[in-house]
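1. Provide a 3D model corresponding to the input given below.
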Amino acid sequence: MSKIGLIIKREYLHRVSKKSFIILTLLMPLMMVALVFVPLWLSSIKGSDVRQIAIIDTTGKYAPLFEDVDNYHFIQSDKSLEEYRNSPDKELYAILQITDDLLTNPRAATLYSEKQVPNELSRIVNQTIRAQIEDDKLATFNIPNLKEIIKDSKVSFNVQTIKWGEDGKEQISSAAVASVVGIIFTMIVYMFVLMYGAMVMSSVVEEKTNRIVELMVSSVRPFDLMMGKIIGIGFVGLTQILMWGILSVALFTIGGFFYAGSLGTDMATLQQGMQAAQGMGAAVEMQPGAELFAMLSTINFREIALFFIIFFIGGYMMYASIFAAIGSSVDNADDTSQFMAPITILLVFALYAGIYSMENPDGPLAFWCSMIPFTSPIVMMVRIPFGIPLWEKLLSVVLLYGSFIGAIWLSAKIYRVGILMYGKKPSFKEMIKWLRFK
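-> Reported below is the predicted structural model:
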């Protein structure tokens, strides 16, 4: 095995065998699934405590409108506010006082409580009173059946979008679904490029600080040492991504099955609706679950996965080589901040450019940022689910891979000089001089 191969093997086995890598690989998918399903499960749990709300309505018009809900029991009361305030009985959770016609005096209703009033209770009170005020307002126009007319005139419209395939086949599509898929892959690229690029830098700094690198460069060329470290850690990242993907799909499938079962959802009906939608397009009325599956079926996940790997490798190799050059130029981790700031700002800009590109995936911002090598690995992953032309993808890949080869060549020149320099923190100007050394 070549020396660079030995370095790759050492870096890979050393990191995947760590307990922290194993624990993080196993826990992260569990955390992602928990973030989705635990709130759904908790929201379905109804509290056993029923809070009593007293209503003091001097008009007598609003109190009968309130109906009990799961967490609140409304009581029509003839006591005064002072009687409740001075009473030793603290069983009441809140008191709603209405002293005047709210159509003419909207500030005549006040909700009192010894605790902060929850949003749920405020919403119930506001919705109930607002409905009555609207009815009173409509009655002032003296138009027969005006309420029914307005009710009938209200319509809910949401245009259905259909995606044409190359063979003319129609499928339901959704820009929202494509945006969610794109931003998920974008965040993964951003997170892993930053995380594993920084890991390359910290590894170089650690070996340089411990003087281990002096022994290694006596038998291995600095370029081989740098490339072995970059590729080895890159394989660690790909391994973790693959494991996260497999575990996440499995856990989401299991979680979705149990959650759908708990809601009594007929999965066979959903699948039939999805198949019907794929075959008949907009002519079929589907259940929401089946419609979501039909929308997801219009996204080419194989293409996204392929380009995700391509852009992840290109983006990681370019940034990791820059991080390796930075790590070789300093003596300790504290000195990396001045060099890390521009790189971090560039990655954050790429992330925000990707987020804003969701609104217009074919706009100038999205197009040019998907061509610039420093931002293309992140921005392009937002655009791919929307179905951009193949030539744009290929041009972006060519520019990215050409740039990362150039970045590796420049970083290797800095690495070979900086790896054996101690006691002085170089400036950008001095690092540029190192590029001219032979």
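2. use CA for all of it now, contacts and neighbours both
-> OK.
3. Tell me, how many residues neighbour residue 138?
-> For residue 138, the count of nearby residues is 16 (other C-alpha atoms under 10 Å).
4. Could you give me the buried positions within the helix or strand encompassing it?
-> For residue 138, the element it lies in under DSSP states H and E is helix 119-139. Residues 125, 129, 132, 133, 138 are the ones in helix 119-139 that count as buried (16 or more other C-alpha atoms under 10 Å).
5. Just give me the closest of those to residue 154.
-> Of all the buried residues of helix 119-139, residue 154 sits closest to residue 138, with 15.4 Å by C-alpha to C-alpha.
6. Could you confirm residue 401 falls within a helix?
-> Yes. The assignment for residue 401 is a helix, going by DSSP: H, G, I helix; E, B strand; the rest coil.
7. Who are the contact partners of the residue nearest to it when sequence neighbours are not counted?
-> Ranked by C-alpha to C-alpha, 6 or more residues apart in numbering and with sequence neighbours excluded, the top spatial neighbour of residue 401 is residue 314, at 5.7 Å. If you count contacts by C-alpha atoms under 8 Å, 6 or more residues apart in numbering, residue 314 has them with 377, 397, 400, 401, 404.
8. one more, for comparison:
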Amino acid sequence: MKNILLVLKREYMVRVKKKSFLIMTFLAPLLFVGFYATVIWVAVGSVESKTVQVLDQSGLFTGQFQNSKTINFQYLTMSLDSAKASLKATKSTALVYIPEDVMENPKTVKIYAPKNVSLELQSDIEKTIEKQIESIKLTEAGITRRVLEDSRINVDSQTISLSEEGEKSSSSGAATAIGGICAFLIYISVFVYGTQVMRGVTEEKTSRIVEVIISSVKPFQLMMGKIIGVALVGLTQFVLWILLTVALTSVAGAMLGDQLPKDPQQIEQQFNDLNKNMPASALKANSGPANPVSEVLSAVNSLNLPLIISCFLFYFLGGYLLYSALFGAVGAAVDNDADTQQFMLPITLPIIFSFVFAQFVLRDPDGSLAFWTSIIPFTSPIIMMVRIPFGVPGWQIALSMVLLVLGFMGTTWLAARIYRIGILMYGKKVSYKELAKWVFYRG
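-> From the prediction side, this is the model:
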């Protein structure tokens, strides 16, 4: 055990002191927050105001085009030729021409511009004209638009889970999002940190440093020290990423606070102001909580967060340990990265398949595919994390955990048999037949 701890400490300290580790640990949250801050800034503050002239010869659309922060509509009372001639002089973005017979020929509407207008602007203009024509035709038929809007019903159901503790509010959307995020994190971590183990073993083997190390520790102790050491590096990086992302998000939120509502009451007031001009059907559809932040928090709080977090840590470590042992065996069996491809495919296929199966499990979390793939150790770390937010019987979780531990012990035994022979093998192309001999080799 002492030797394993020594190897673990060495693997951990060597990696966390690398410039690449420090750069990625601090750069990744900056890139993440910077990306979304840029998107928000572009969406909120970088769109310039445009002036659009409207020449309505039908007289049906005066005042129907609503001004916004980005578009200002001006109504003209001149001829079309004069309007086109003055378009460039006024530096307007576009000129909307609506002929007298627009009711009979809606396709005669034209948009003149010094250069091509954006698809969004064209769509907004067309929707406004279409809506007004529809209102006029409905009125002529004896149906007002308000009656039509009131007839539209938006059903927003509430999901409630029945458990031994009684009725409890639940959220399918939150369960899907949390399960998908947890599965994706495990999927990425197995690849990233498992590959680090394999490359670390290969580098020590090719540089012949391992010959010196093996004289002091057993191959199994060396392999376990590497696996656990890299696992701790991964956990350290995850924790730092979370802390830095939260801190940077808070700073970015404060910087964008002038353009976004700061107080939930302000958000609620904006919703109330918007509801004043909405039809009755829309008010019914929006009769839930006015604050979207509270809706998100309520959806997340409806989940069993302690169970999800504890299971995530277990399956994160269990999945990594199971696969990293095999990655370490591959690194010991080859002399360079090029030779690893033939042995990487059988290891990575279960991981890829489990991530693909997760898309189907989200549709039916209690189906037979979901059950069996969440029990098999090679797919359970990803699939079970997809299922847990939806609710999984305790015996299934316990069975999955026990089999995952047994699977880790099995892959560790298999990897150790290959590791003890392959770590000192040089200059030989290894085949699957040769690996099988190493597994059953005595000595």
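9. Need the TM-score between these chains.
-> Taking TM-score structural alignment, normalised by the length of the first structure as the basis, the two superposed chains have a TM-score of 0.85; 422 aligned residues with a C-alpha RMSD of 3.2 Å.
10. re earlier: take the contacts of residue 314 of the first structure and write them to JSON lines, including distance to residue 222 of the first structure and neighbour count.
-> JSON lines is the format used below for the contacts of residue 314 of the first structure (distance: C-alpha to C-alpha, whole Å; neighbours: other C-alpha atoms under 10 Å):
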{"residue": "377", "distance to residue 222 of the first structure": "27", "neighbour count": "33"}
{"residue": "397", "distance to residue 222 of the first structure": "28", "neighbour count": "23"}
{"residue": "400", "distance to residue 222 of the first structure": "24", "neighbour count": "27"}
{"residue": "401", "distance to residue 222 of the first structure": "22", "neighbour count": "19"}
{"residue": "404", "distance to residue 222 of the first structure": "18", "neighbour count": "23"}
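11. ok, those in the second structure, which still hold?
-> Among these, the contacts conserved in the second structure (both residues aligned by TM-score structural alignment, their matches' C-alpha atoms under 8 Å) are 377, 400, 401, 404.
12. Now render the buried residues of helix 119-139 of the first structure as CSV, adding distance to residue 306 of the first structure.
-> As requested, the buried residues of helix 119-139 of the first structure are arranged in CSV below (distance: C-alpha to C-alpha, whole Å):
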residue, distance to residue 306 of the first structure
125, 53
129, 56
132, 57
133, 58
138, 59
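13. Out of the residues you listed, which is nearest to residue 254 of the first structure?
-> Nearest to residue 254 of the first structure out of those is residue 125 (C-alpha to C-alpha; 39.7 Å).
14. Residue 73 of the second structure versus the counterpart of that closest one in the second structure, what's the distance?
-> Correspondence of residue 125 of the first structure to the second structure, assessed by TM-score structural alignment: residue 125. Residue 125 of the second structure sits 11 Å away from residue 73 of the second structure, going by C-alpha to C-alpha, to the nearest Å.
15. before we move on, what about residue 261 of the second structure?
-> Between residue 261 of the second structure and residue 73 of the second structure the distance, using C-alpha to C-alpha, works out to 27 Å.
16. any idea which helix or strand carries the residue most central in space within the first structure?
-> When C-alpha atoms, centre = their mean is applied to the first structure, the residue found nearest the centroid is residue 184 (5.5 Å). According to DSSP H and E, residue 184 of the first structure maps onto helix 175-209.
17. residue range for that helix in the second structure?
-> Per TM-score structural alignment, the counterpart of helix 175-209 of the first structure in the second structure is residues 172-206.
18. gap between that stretch and the chain center?
-> 15 Å (C-alpha atoms, centre = their mean, to the nearest Å).
19. again, but for stretch 156-169 of the first structure
-> Its chain's C-alpha centre and that of stretch 156-169 of the first structure lie 26 Å apart, by C-alpha atoms, centre = their mean.
20. Give me the buried stretch members for it, please.
-> Buried residues in stretch 156-169 of the first structure, counted by 16+ other C-alpha under 10 Å: residue 162.
21. between residue 261 and residue 73 of the second structure, which one's more packed in?
-> More neighbours surround residue 73 than the other of residue 261 of the second structure and residue 73, with 20 against 13 (other C-alpha under 10 Å).
22. which ones are touching the more buried one?
-> Contacts for residue 73 of the second structure (C-alpha under 8 Å, 6+ apart) come out as 51, 52, 53, 54, 65, 66, 67.
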